[in-house]
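Novice: this is a predicted model, with the sequence first.
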Amino acid sequence: MPSMLDPIFGGTVVYMCEHNQNGALGVVINKPTDMTMNVLFDRINLKLEIIPDTPEAMPEMYRRPVMFGGPVQVERGFVLHSTTDKFSSTLQVTDDIALTTSKDVLEAVAHGDGPDQVLVSLGCSGWSAGQLEEEIGRNGWLTVKADPSIIFDLPVEKRFAAALRLLGIDPVMLSGQSGRA
């Protein structure tokens, strides 16, 4: 909900990757870290196939921020991507989107032959069995059908408002105050 004051989840958009009787797993798609993809590649010893002469010449994908995906397993990388090839440790989320936790997808991206659309996060968001349903029942979350263009095409700072607009809500018209008459 827009009024959520939680320091971790307030103002977030979480892309839900799995939700079943055992719980739920998602990735926050609108909280960038101060790390970019090229810095991540350097830290995990992946060499870029195309090494630019100047930082400005670096392909846009390598300049994208790595997201804070959530407070669970923050030392681990989670890669949301358009489906192309199968990678190790891949969860097929939809016909068009997969979640991979193995390094091979990042190796493919670094070599220039990875998926066209990629969002990398450190950590994920997780809920135990029934926990997310309880939070939704208490009006803790708004839910909307995912739109891949919000995940992959929009600038990070526009994703929250775009997700609200899918519900017909203009974020400018929201108030953090509530009451009863």
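Specialist: Nice, I can see it. Because the structure is predicted, anything quoted here is derived from the model rather than measured.
Novice: CA atoms for contacts and neighbours, from now on please.
Specialist: Will do.
Novice: any idea how far stretch 64-83 is from the middle of the chain?
Specialist: 6 Å (CA atoms, centre = their mean, to the nearest Å).
Novice: next up, a second structure to put side by side with the first:
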Amino acid sequence: MPGMADERFSRSVIYLCAHSAEGAMGIIVNKPASDLTMPDLLVQLDIIEKDDAIRLPHRIGHMPVLMGGPVESSRGFVLHTPDFHIEQSTLLIDEGICLTATIEILRAIADGRGPESAVLALGYAGWQAGQLESEIQANGWLHCPADPNLIFNTTLETKYDRALRGIGIEPAMLSTTAGHA
């Protein structure tokens, strides 16, 4: 919601990966990691040589690195299409979305063997048991069905407005205050 006081989550679009009685976990899919590109990350992790970064296919070289959330921000999480799977490492979350958090998926992406569509996020957003539900009841969050097109689209700056329009809300009409019926 527009009145989100925590700047880390202001205008965030979060894909909720897990939700249970113990809590929730999600990945912010519209906030770029500051000053870090996929080629830079692949070089830092010794997956490719610096000279090879320029030879990466366009879709890999321009794949955004996202700030997935404030928890474990040095750990990488790859949301991707289900056309790629690593046994014991890939979690099918929804019909068109998987999560893999191993360096092997980054190697596969760099080698051209990875999933058709993917986004890499550093860190995640987490909520304790009942916390997310309380925040939703307090009008802190809006929710909508998952949309792979929204998650994997690389145009980050319009994802928030597109997510709102997807549930019939015109962003300019949102208010920072809300009532309870």
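Specialist: Looks like it came in fine. These numbers come from a predicted model, not from an experiment.
Novice: can you list contacts of the helix or strand hosting residue 66 of the first structure?
Specialist: Using DSSP states H and E, residue 66 of the first structure sits in strand 65-68. In this structure, residues lying in contact with strand 65-68 of the first structure by CA atoms under 8 Å, 6 or more residues apart in numbering are 28-37, 40, 74, 119-124.
Novice: among those, which lie within helices?
Specialist: The helices, defined by DSSP state H, take in 37, 40 from those.
Novice: residues touching the residue nearest the centre of the first structure, list them.
Specialist: Per CA atoms, centre = their mean, the C-alpha nearest to the average position across the first structure is that of residue 29, at 2.9 Å. When contacts are counted by CA under 8 Å, 6+ apart, residue 29 of the first structure is found next to 12-15, 67-69, 119, 121, 151, 156, 159.
Novice: for residue 16 of the first structure, see how far away it is.
Specialist: When distances are taken as CA to CA, to the nearest Å, residue 29 of the first structure and residue 16 of the first structure turn out to be 10 Å apart.
Novice: ditto for residue 3 of the first structure
Specialist: Distance from residue 3 of the first structure to residue 16 of the first structure, by CA to CA: 20 Å.
Novice: quick one: which of the two has more around it?
Specialist: Residue environment comparison for residue 3 of the first structure versus residue 16 gives the larger neighbour count to residue 16, 17 against 14, counting by other CA atoms under 10 Å.
Novice: may I ask which helix or strand encompasses the closest residue to that one other than its chain neighbours?
Specialist: If you skip the residues right next to it in sequence, residue 16 of the first structure has residue 26 as its closest partner in space, 4.1 Å away by CA to CA, 6 or more residues apart in numbering. Here residue 26 of the first structure, judged by DSSP H and E, is contained in strand 23-28.
Novice: repeat that for residue 164 of the second structure.
Specialist: With DSSP H and E as the criterion, the answer for residue 164 of the second structure is helix 159-166.
Novice: rewinding a little: what lies in contact with the strand holding residue 26 of the first structure?
Specialist: The set of residues that contact strand 23-28 of the first structure without belonging to it, under CA under 8 Å, 6+ apart, is 12-19, 67-70, 78, 121, 123-132.
Novice: okay, now the closest residue to residue 25 of the second structure other than its chain neighbours: neighbour count?
Specialist: Take residue 25 of the second structure and drop its neighbours on the chain: the residue closest to it by CA to CA, 6+ apart is residue 126, 4.6 Å away. Counted with other CA under 10 Å, residues neighbouring residue 126 of the second structure total 20.
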